[in-house]
Every structure is written in structure tokens, then in C-alpha cells.
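Enquirer: need the 3D shape of this:
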Amino acid sequence: MTDTMIAIIGGSGIYEIDGLEDAKWQSVDSPFGTPSDQILTGTLDGVKMAFLPRHGRGHVHSPTSVPYRANIDALKRLGVTDIVSVSAVGSFREEMAPGDFVIVDQFIDRTFAREKSFFGPGLVAHVSVAHPTCPRLSDACETAARDQGINVHRDGTYLAMEGPQFSTLAESKMYRESWGADVIGMTNMPEAKLAREAEICYASVAMVTDYDSWHPDHGEVDVTQIIATLMGNADKARGMVARLPALLGADRAPCSYGCDRALEHAILTAPEKRDPAMVEKLSAVAGRVLG
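Expert: Next comes the predicted model:
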């Protein structure tokens, strides 16, 4: 058993955890750069918690400039075992209406201007992201959301686009009709991939704010409308987060889906060929298997 530590990575509209005890903002150094912001830590119902504003307080990072590697590395250094991503999305499905939440289980990664791995020359690894989210953690998020009275949908596919612009109408129709995506956002990739490399369980809670641009009755995305829906979603999200400690508990057994052992057979570089500088850089992310 280890201590559970839940991290909430808050997207647009989510900037705090209600009821956090012994709360303090702290800076965490990472060899992958400076995280988006300081990290808020404390306890909630006896469970360790951390909160990281993905875009920084005041929304200073675009989806492309978010320092994803530094963020995940910093959370790993704090002892985080479980990450819940909370982010705003557009919907490709009539039934996934603005104000609803979607528990994501799959991604289509269309980003192209971001560093997507902790590994590289001198220390090569390949992890499986066939199932990029943790079902155990997703179950807890679904239960917490339903207990909060949120209309929640399970098992959606998230199309991650580079942004910062919203989709063209042609793209929106393609993603919805040909590719089978359910929601669209700009921030869960490479975040989910990096969490897997860092052996941290990851769940994605997508908060629907709009219908993207495909919907004939809604037209193009309106930022004013999105912000209004965001505020309501943020209140719901904080209520959901408040229920997670009781569901996950303070003591944590190994993940039954193996998220916390993703690097077990992933590193291919022979020990004698590993770059010492890379080994040091990955001391938090991969220290368990590098020794």
C-alpha cells in the first residue's frame, strides 16, 4: 500500500479545490522546465491532494505553450498517484449537451507542435496507450459526478487539436462523421501520454461548453457562450472533486489495470548505453525502473 495523492489538473474555468485543508502553493523544480504555475497542495477528507492550473492562474498559457512535461514531472515529484484532468470541450453529439460531462476513454491526437515524450536519444522507451485512461479512476469520477447530480456520459473519444483556433466547419463534420469523435479539445494530449510514461493513473473529465461548429442550429463557436457555460461547469466540477477522496481512500493498492507499472518492459536502451544525463533527468518519471 502507498498513500493516495490525487492531482486535479484544472483547465479553463477551474482554478481551485474547495475545502482543502493545510492548503499552500508551492513551487516545484523540474528538469523539463517550469510548470504552468505553482501547485496547490493540502488534504481533503484525509486524502492528499494537489491542484495545478493547466493554463496558469490568469490563463497565461495557450494550449500549445502549456509545459506538459514539466507539469507531469512536477506532480510525480510530489508523489501524485492519480491525475484527474478537468477540461472544457466542444461536443459532436446531440445528446452530449452543453453543461454535460463526458468521461473520456479514448483520444485521437491531432496536435503537432508539442513535446510528447519524456524519453529520447540516449534513453528510448515505448509505452502502450491503447487504453490511455484508467478505468478504476474513471469509475470514481463517474460516480462522483452522478452523486453531484451532473448529467454524465461514459466512454467518449476526445479529438485533441492543436488550436488555438476552433475547428472549421469542414473539420468539425469530418471529426464527427468520418472519425467518430465525441468531443473536441486542445489540452489532453500529450498530457495523457506523459502521465502513462510517468506511471500515474489518468482520467479525463470533459465538460461540454458548446457544439463546436457542426450543429446546424448553433453555428460557429461563440466564446461568450462558452465562458457562461464554463462558470456553471466549474461549480459542478468542484462538487465532483470534493467527492473523490471518499471514493478513492487514503491507502492505495497497485492499480489493477497496470497504469502504475507502464514502464515495466518499455525501456529498450541497454543499461550500458543509457545516457547518464537522461537517466538523471528521468529520476522522478522513471526512477522506479532505472534504479
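Enquirer: from here on, just use CA atoms for contacts and neighbour counts.
Expert: Noted.
Enquirer: for the chain, which segments count as strands?
Expert: Along the chain, counting by DSSP state E, strands occupy 2-3, 5-10, 21-26, 39-44, 47-53, 82-91, 101-110, 152-161, 183-185, 201-210, 251-252.
Enquirer: who does the first one touch, helix- and strand-wise?
Expert: Contacts defined by 3 or more CA pairs under 8 Å, 6 or more residues apart in numbering; DSSP states H and E place strand 2-3 against strand 251-252.
Enquirer: hang on, the earlier thing: kindly reformat the strands of the chain as CSV containing distance to residue 227 and mean neighbour count.
Expert: As requested, the strands of the chain are exported to CSV (distance: least, CA to CA, whole Å; neighbours: other CA atoms under 10 Å):
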stretch, distance to residue 227, mean neighbour count
strand 2-3, 36, 13
strand 5-10, 15, 26
strand 21-26, 26, 13
strand 39-44, 24, 21
strand 47-53, 17, 25
strand 82-91, 10, 27
strand 101-110, 16, 21
strand 152-161, 20, 20
strand 183-185, 15, 27
strand 201-210, 8, 28
strand 251-252, 37, 12
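Enquirer: got those strands as TSV, with distance to residue 275 columns?
Expert: Listed next are the strands of the chain as TSV, based on distance: least, CA to CA, whole Å:
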stretch	distance to residue 275
strand 2-3	30
strand 5-10	31
strand 21-26	31
strand 39-44	30
strand 47-53	31
strand 82-91	29
strand 101-110	29
strand 152-161	32
strand 183-185	36
strand 201-210	27
strand 251-252	33
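Enquirer: and for comparison, fold this next one:
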Amino acid sequence: MIQAKIGIIGGSGLYQMDALTDVQEVQVDTPFGKPSDAYIVGKLAGVPVAFLARHGRNHHLIPSELPYRANIYGMKQLGVEYIISASAVGSLKAEVKPLDMVIPDQFIDRTRQRISTFFGQGIVAHISFGHPVCHQLSAILAEAVESLNLPEIALHKGGTYVCMEGPAFSTIAESNLYRSWDASIIGMTNLPEAKLAREAEIAYATLALVTDYDCWHPDHDHVTVEMIIDNLHCNAINAQKVILETVKRLKEKSPISEAHSALKYAILTPLDKIPSEAREKLALILEKYL
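Expert: From the prediction side, this is the model:
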């Protein structure tokens, strides 16, 4: 199977990477079913990367339907060690403006219908998740944004991403609650990805792209669908520039992340007591410990 060290997950508005060369579509089967779409494997700046449209290229999957485990396990099958996750988000702070970029360092889980672990069914593991993103990968992502000097776009380093269930957006009461928690942005997808990437020992960082203010903002009701689509389009263009620059920097220096050994002390079930079915299902994740 084709191998790529860097994985890219594209969110709403980002369904392809225009700068990819030597492109091939790779269909992957996983023990957790089919991923959201075929992986688009090619080269950015001469570096092999695997791109996945999170909601499918036709945006046919709501956040609760996403095959999170298959998406991350498929990345692992392709040899991915770093995932850059681009995501459309709403802003919970006045200073975080539409079209701004946020590289969050914390998450709050408000989902109810997601399976966010590979474990269970005879094998128990508890990963450390106090710092849910890779700080080295996040730092490289931030350096890439800053080096581009994108006009009229502010970068916010750090902040909390509230991951809600969806697909409906927040009520005003919920939005104000999240603001009282000092959260910066709100989205529907990244926390399950971050948890599963950590279990798969893949470094993970989010590039959050602000489309609009969440409904707490007094001007929210004046936002039109056309305005949001325009912002998604602008965000997708800028995200591709940032991802390309990040890949160039990862080519020069690929940091060893704490995520790369996340399972070292996390597995509580004695290895010789793991049921054969679970051992086989998670072979790719467990192989260096078995």
C-alpha cells in the first residue's frame, strides 16, 4: 500500500488540495468499516501526503455519522505519523473574527453519539489526554501561518474548542454558557479525531478556520448563507497555503511527538490476556507492544 507520513483532514469547504501532484485515489478497508471517502494520496512540495475529505467530497455525512475510527485507522494504515486537521468553526469571542485562524490547545466534549476509542471488547487502555493536541505540530502550524503574512487575518495561538453534537447549531443559552467557560471556538468534529489519533499514536493538530460568530453575537442574525459560503471559500484557499507551508517545514524537521508513544503505559489488560479477535482487530496499533 502507498505510504504517506503526513495526513490532512479537510473539513467543510476544503474537499481537495489543488497543489497535490502525482495524485492517486486509495480505497482503504479497516476493521472499523469504510472511511468517509477514498484517500487522495500525492505529493505536496515533494512530500507524500494523504488527504481525506472529512464529510466526503460531496459533503454527504453529518458530524454524528462520520466514521471517525475508520478515518483515523485508515491514516494509520497509510503510515501517517502527523495529522493536520482543517475545520470550519464558529467564534465564541469578539476578538476572534470571521476568516481568522485558531490553533486550539484544549477541547470540551459536548457530543453524545460518538465512539471515540478503539478499545473495549476485551482490551482496556487509558491514554493521557490532558494536552489533547501535539504542541510541536501546533507550533509548526503556527509558524507556517505567521510566515505567510495573510492579509487581514489574525492567528490565535491556543484556546478551547467546544465540540458539540450537531447537526443543529447552538441555542443562545448554550452559546453564552460556552462563553462563560472562556471557550474560543465551536465546531462539531475535532475531539473524536484527536482522541483516536492519540490512541493510534499519531501527532494531531487543528487548524480552525472561523466562518462566523456563533449565535451569542448581536449581529449573528444578519449573517447570510451567501456570506458563510464566501468565508468557507476564502478559508479553503488560505488553509491550502498554510498546509503547504506546514508540510514544507515538516519535511525539514519531523519532531518526535509524545503522541508517538501514547500507548506505552496506557494498556491495562495483560497482553497475553487480550482476546485474539481484539488483538487481530487492533494489530496495527498494538504491534510494537505485542
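Enquirer: residue 242 of the first structure is nearest to which of the strands of the first structure?
Expert: Residue 242 of the first structure lies closest, by CA to CA, to one member of the strands of the first structure: strand 39-44, at 7.5 Å.
Enquirer: nearest to residue 195 of the first structure, of the strands of the first structure?
Expert: Across the strands of the first structure, closest to residue 195 of the first structure is strand 201-210 (CA to CA), at 6.5 Å.
Enquirer: ok and the closest one relative to strand 5-10, angle-wise?
Expert: Strand 201-210 of the first structure and strand 5-10 meet at an angle of 20 degrees, taking axes from the mean of the first three to the mean of the last three CA atoms, to 10 degrees as the criterion.
Enquirer: okay, and strand 201-210 of the first structure goes to which residues in the second structure?
Expert: Strand 201-210 of the first structure corresponds to residues 203-212 in the second structure, going by TM-score structural alignment.
Enquirer: mean deviation of the matching stretch from the first structure?
Expert: Mean deviation of stretch 203-212 of the second structure relative to the first structure after superposition (mean CA distance after the TM-score superposition for the first structure): 0.5 Å.
Enquirer: run the chain-centre distance for that stretch.
Expert: 7 Å (CA atoms, centre = their mean, to the nearest Å).
Enquirer: the residue nearest to residue 25 of the first structure when sequence neighbours are not counted and residue 136 of the first structure: what is the separation?
Expert: With CA to CA, 6 or more residues apart in numbering as the criterion, residue 25 of the first structure has its nearest non-adjacent residue at 4.3 Å, and that residue is residue 40. Residue 40 of the first structure sits 24 Å away from residue 136 of the first structure, taking CA to CA, to the nearest Å as the criterion.
Enquirer: what do you get for residue 115 of the first structure?
Expert: According to CA to CA, residue 115 of the first structure stands 28 Å off from residue 136 of the first structure.
Enquirer: got it, and residue 56 of the first structure?
Expert: 28 Å.
Enquirer: who has more neighbours out of those two?
Expert: residue 56 (20 against 15; other CA atoms under 10 Å).
Enquirer: test my guess that the more buried one contacts residue 36.
Expert: Yes. Residue 56 of the first structure lies in contact with residue 36 (CA atoms under 8 Å); the separation is 5.0 Å.
Enquirer: do you have the helices of the stretch 101-250 of the first structure handy? List them.
Expert: Per DSSP state H, counting those that start in this stretch, the stretch 101-250 of the first structure carries helices over the ranges 135-147, 169-173, 191-197, 223-248.
Enquirer: burial count for the closest residue to residue 281 of the second structure other than its chain neighbours?
Expert: Using CA to CA, 6+ apart and skipping residues adjacent in sequence, the residue nearest residue 281 of the second structure is residue 31, 5.9 Å away. Residue neighbour count, defined by other CA under 10 Å, stands at 12 for residue 31 of the second structure.
Enquirer: what of the one 5 residues further on?
Expert: If you count neighbours by other CA under 10 Å, residue 36 of the second structure ends up with 21.
Enquirer: for the residue nearest to the spatial centre of the first structure, what are its contacts?
Expert: Centroid-nearest residue in the first structure: residue 85, 3.3 Å away (criterion: CA atoms, centre = their mean). Residue 85 of the first structure makes contact with 8-11, 188, 202-206, according to CA atoms under 8 Å, 6 or more residues apart in numbering.
Enquirer: same list (those residues) but as CSV, adding distance to residue 259 of the first structure.
Expert: What follows is the contacts of residue 85 of the first structure, written out as CSV (distance: CA to CA, whole Å):
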residue, distance to residue 259 of the first structure
8, 17
9, 18
10, 21
11, 23
188, 17
202, 8
203, 11
204, 14
205, 18
206, 20
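Enquirer: which residue in the second structure aligns with residue 236 of the first structure?
Expert: In the second structure, residue 236 of the first structure lands on residue 238 (TM-score structural alignment).
Enquirer: got it, and residue 133 of the first structure?
Expert: Aligned partner of residue 133 of the first structure by TM-score structural alignment: residue 133.
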